[in-house]
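I'll drop the sequence and a predicted model, then ask my questions.
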Amino acid sequence: MKSSASTPSQLILKPAYFILFTYLLYHIIFFVNRYHFTERPKAKVRIKPAQHVFRGETVTLRCDIDGEGVTSWQYSWYKDGSNSVFSELQEHTFRFVTESDADKYSCYGAERGGSRTSNISDAVTLKVSAKVSIKPDQHVFRGDTVTLRCDIDGEGVTSWQYSWYKDGSVSVFSELQEHTFSPVTESDAGKYFCYGAERGGSRRSQHSDALTLTVSDFPKPTVTVEPQSSVFTGDTVTLRCEVDQTWVKWKFLWTKAMDSKTELTEAPTKTIDSVKVSDGGEYRCRARREGYYTHDSEPATVTIYGKYFSFSLSSTMNHVLWKK
C-alpha cells in the first residue's frame, strides 16, 4: 500500500505555485479594472484662426484627444447636435467659409483597431456675423431722430467699410457705421440689414439679421372720467388720459377750456378732490415724449351738481324741518 505522505520537494513547491498564482491573479484584476473603470479621455475642439470669422476666409476645426496609450484615433465630427458625421479627419477645413457654415461643432474619437473611445467634446460655436442696432428704439414717432448702427466682431480688422440695405434691396443707401434719420418719417420705416468689408483687405462679414424700424404718427389720446354717473360738489373725480403706445414713457399735459393754466403729470391720471361747481368744464389731454407732443384728445365734459335740499312741513311740530 502506497503512502500518501508528501515528499519534502512537494512541500516546498506548493507555496511557490500559490504565490505565483496570486501574483498573476492580482495583475489580471488590475488590468481589467484599469480598462473598465479608467475615465474616458475628453475630446476638445479648437477653431483656427478664431471663432469669429468672415465669409470667404479659410477656417480649420481641430479635434484633440488626450488619451494615454492610444496611438491612432478615428475622429467623428458633428454639427449643431446632429447624429450625422460630416467628417472623420482630425482637422476639417472650410476653404471658403460661408454663412451656412456658422454653427455649433463637436467631435468624438474611437481607437483604431481597439476598443477605447473618448467622451464627446463640448460644442464650440463658429460665428460669421454682423449686428444691427437701432437707437433710441425700434418703435419711433414721426419727427424723432433715429440712428442705425452696424457692429462687426472681427478680430484683427481695424477698419471696415459698411454697406446698408433696406427691405431686401441690393442697392446700398449708406456706407457709414452709423446712419441717422433726422427727422424720421413714415417712409423710413422698413427692415434694415448691414454688411462689412475690410478696408484694404479681403475679409468680409456675413449680412446681419434684418431689424425692423416702425415709424408711427403721434397718437391721439382719449380722456375718460370716473365716476361716469352724476358728480356732486365734495366728490372726488379722476380723469384718465389713455394712449395706445404703452411701451413709451409718456408725460401728460392737461388743459381745461376757458382756463389758460396747464398741468403736467407723470402719471396718466389727474385727480380732483372735493370738487366745486367751478371745477366743471371740458378737459383735454395730450402726451409728451422727449419734446414731442401727441395730438390733443377730444374734450371730456365734467358736470358738477350742487348739493340739493328738500323740505317738508310736520303736522305735529310748528316749524320747518330741512332735510339734506
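Arrived safely, thanks for sending. Numbering: from 1, shown residues only.

rest of the way, CA atoms for contacts and neighbours
Fine.

Now do the strands in the stretch 1-150 of the chain.
Using DSSP state E, counting those that start in this stretch, the strands of the stretch 1-150 of the chain run over 43-48, 59-65, 73-79, 91-94, 103-111, 124-126, 131-135, 139-141, 146-151.

For residue 22, find the nearest of these.
Among the strands of the stretch 1-150 of the chain, strand 103-111 comes nearest to residue 22, with 31.9 Å by Cα to Cα.

quick one, the closest one and strand 59-65 angle?
Interaxial angle, strand 103-111 versus strand 59-65 (axes from the mean of the first three to the mean of the last three Cα atoms, to 10 degrees): 40 degrees.

name the helices or strands packed onto strand 103-111?
With contacts taken as 3 or more Cα pairs under 8 Å, 6 or more residues apart in numbering; DSSP states H and E, strand 103-111 sits against strand 43-48, strand 59-65, strand 73-79, strand 124-126.

Below is an additional structure, to be compared with the one above:
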Amino acid sequence: MVSSKLQEHTVYVTESDAGKYSCHVTETEGSGVSQHSDEVTLTVSEEAQTVLSVSPQTWLTEGDPVTLNCKVNSSSTGWTFSWFTVSSVNTDKSVCYEPLSDSRRGPGGKHTVSSADLKHTGVYVCRAERGNPAYKTWYSNTQPLWVTGVSPPVSLIIRPNRTQHFLLVSLSLSCEDQSNSDGWTVRRYTESWGLEDCSSFYRASQTGSTCTISPTLESDTGVYWCQSESGEEYHPVNITVHSGVILESPVHPVTEGETLTLRCLYKLASPPILSADFYKDGSLVQNQTTEMIIPTVSKSHEGFYYCKHTARGESPESWISVRGSRSESQISVLKILTSVLAACPYLLVTVVLIYKCCRMRNKTPE
C-alpha cells in the first residue's frame, strides 16, 4: 500500500510496483464526505537496454564513412542519446568512460563520421535518457572501431607473421618506427580482458617496444595496436588464437596489383600445410589446394576468408583488406594535369577571340 498526503506522488518504479492504483480524497471541512477515484493499472516492463552497432563495418581505412547506431530495446520514442569511448580499465576491472565532444546527438540514435581518421580508433558505448526527471539506461554493449592508416608512422610487426595463431605457442608483437622503436606501447582489446597495456597482459612480458605472450590462449583473441607516449593509436591488427585449423593470411593490407597467398595450417600435421577448400564471404572460391593464390589483387578481392579441411575442420575468418596503389593515384593526377595543359592553348585562343570581338563591337558606329 502506498500512502501520501500530497496531490502528486512520484516513485522510481521497479517491477514490484506493478499493480492497480487509486486515490482517496477526504474533505476536511463541510460534510466530511470522502471519495475514491477509479483504479488505474500500472504496468512495469523490463528495464530498457541500449544496443550499439556499426555500419557498414568495424574495420575502416582512413577516409571511409562510418555510422554508430544506438537503439533502445523497449521503445524507440522520446530518447536522447549520448556517446562515449572506453578510456581505460582499472586494476579492479572497473571501466572508465569518456564522453565524445559532440556526445549529445538528439533523438536520431545515430553518430555519423563522414571521413574516418586515425583518432577515431577506439572502443565505443552509448546510453539513452528521457523524461523529467531523466531516466538513464545502462551503458550499451562495447563496440570497437578500428581505422587503418594509409601510411602509418609505426608498424605493428607480428612474429609469426600472420593474423591467426595456434594455441600454446609464443607470440611476439613489436612497434617499429621508421627512425626508432622507443616510446611505443602495445595495447589490446579482448572480450575476455577488455582494454589493457602489454604490462597488464596475462602471461606477457614487455622489453622496450616488444610484447611477448607465452603461451597463447584463446582468450588472447582480440585487436592489438601501437600507442605512442602522447596517446596516439596506430595500426590495429585483429589477432585470433585457435586450437584447430588456422588460416595463414597477411597481417597488413594488400596493395592492388600485388600477389595474395593463403594457406591452411594445422599444428599437429606434418607438414602443417593442409589441402583444403577456401571460402570468401561464405562462398567457395577454390577447393582442394594447399595454396590459394591471387596473382593480381584488386579491390573486389577484399572480404572475409577462411579455409576448411574435410577431417580437421575449418579455420576462423580473417578480414583481407585491399588498398589502392599509390602509383595508380599518381598516374591519375598526372592524367588530369596533362589534360588541363593540353586544353590551355585552346582556352587561350578562345579568350583572345572573345576579347577581339568585344573590342570590334565597341568600335562599331551607331
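Received the coordinates, thanks. Quantities reported herein were computed from a predicted structural model and do not represent experimental measurements.

And the TM-score between them?
Scored against TM-score structural alignment, normalised by the length of the first structure, the superposed chains reach a TM-score of 0.37; 145 aligned residues with a Cα RMSD of 3.4 Å.

wait, which of the helices and strands packed on strand 103-111 of the first structure is closest to residue 92 of the first structure?
Distance to residue 92 of the first structure, taken as Cα to Cα, is lowest for strand 59-65 among those, at 5.1 Å.

Give me the angle between that closest one and strand 73-79.
Using the same axes, to 10 degrees, the direction of strand 59-65 of the first structure lies 130 degrees away from that of strand 73-79.

Let me have the strands of the stretch 1-150 of the first structure in TSV, extended by mean neighbour count and distance to residue 24 of the first structure.
TSV is the format used below for the strands of the stretch 1-150 of the first structure (neighbours: other Cα atoms under 10 Å; distance: least, Cα to Cα, whole Å):
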stretch	mean neighbour count	distance to residue 24 of the first structure
strand 43-48	19	34
strand 59-65	20	32
strand 73-79	20	31
strand 91-94	15	43
strand 103-111	21	27
strand 124-126	19	46
strand 131-135	18	66
strand 139-141	20	79
strand 146-151	20	67
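
Out of the ones you listed, flag the one nearest residue 272 of the first structure.
The minimum distance between residue 272 of the first structure and these falls on strand 139-141, with 31.9 Å, by Cα to Cα.

Of all the strands of the stretch 1-150 of the first structure, which one is nearest residue 283 of the first structure?
With Cα to Cα, the closest approach to residue 283 of the first structure among the strands of the stretch 1-150 of the first structure belongs to strand 139-141: 25.0 Å.

okay, now residue 339 of the second structure: neighbour count?
Neighbourhood size, residue 339 of the second structure [other Cα atoms under 10 Å]: 11.

Would you agree it falls within a helix?
Yes - counting by DSSP: H, G, I helix; E, B strand; the rest coil, residue 339 of the second structure is located in a helix.

What separation do you get for it and residue 345 of the second structure?
Applying Cα to Cα, to the nearest Å, the value for residue 339 of the second structure to residue 345 of the second structure is 11 Å.

if we can go back for a sec, and residue 313 of the first structure, which of the strands of the stretch 1-150 of the first structure is closest to it?
If you check each of these against residue 313 of the first structure by Cα to Cα, strand 139-141 wins as the nearest, at 66.7 Å.

ok, and the closest non-adjacent residue to residue 45 of the first structure?
residue 63 (4.8 Å; Cα to Cα, 6 or more residues apart in numbering).

Quick one: residues contacting that neighbour.
For residue 63 of the first structure, the contacting residues are 43-46, 75, 90-91, 107-108, by Cα atoms under 8 Å, 6 or more residues apart in numbering.

cool, residue 135 of the first structure as well?
Contacts of residue 135 of the first structure (Cα under 8 Å, 6+ apart): 146-148.

how long is stretch 320-334 of the second structure from one end to the other?
Using Cα to Cα, one end of stretch 320-334 of the second structure lies 30 Å from the other.
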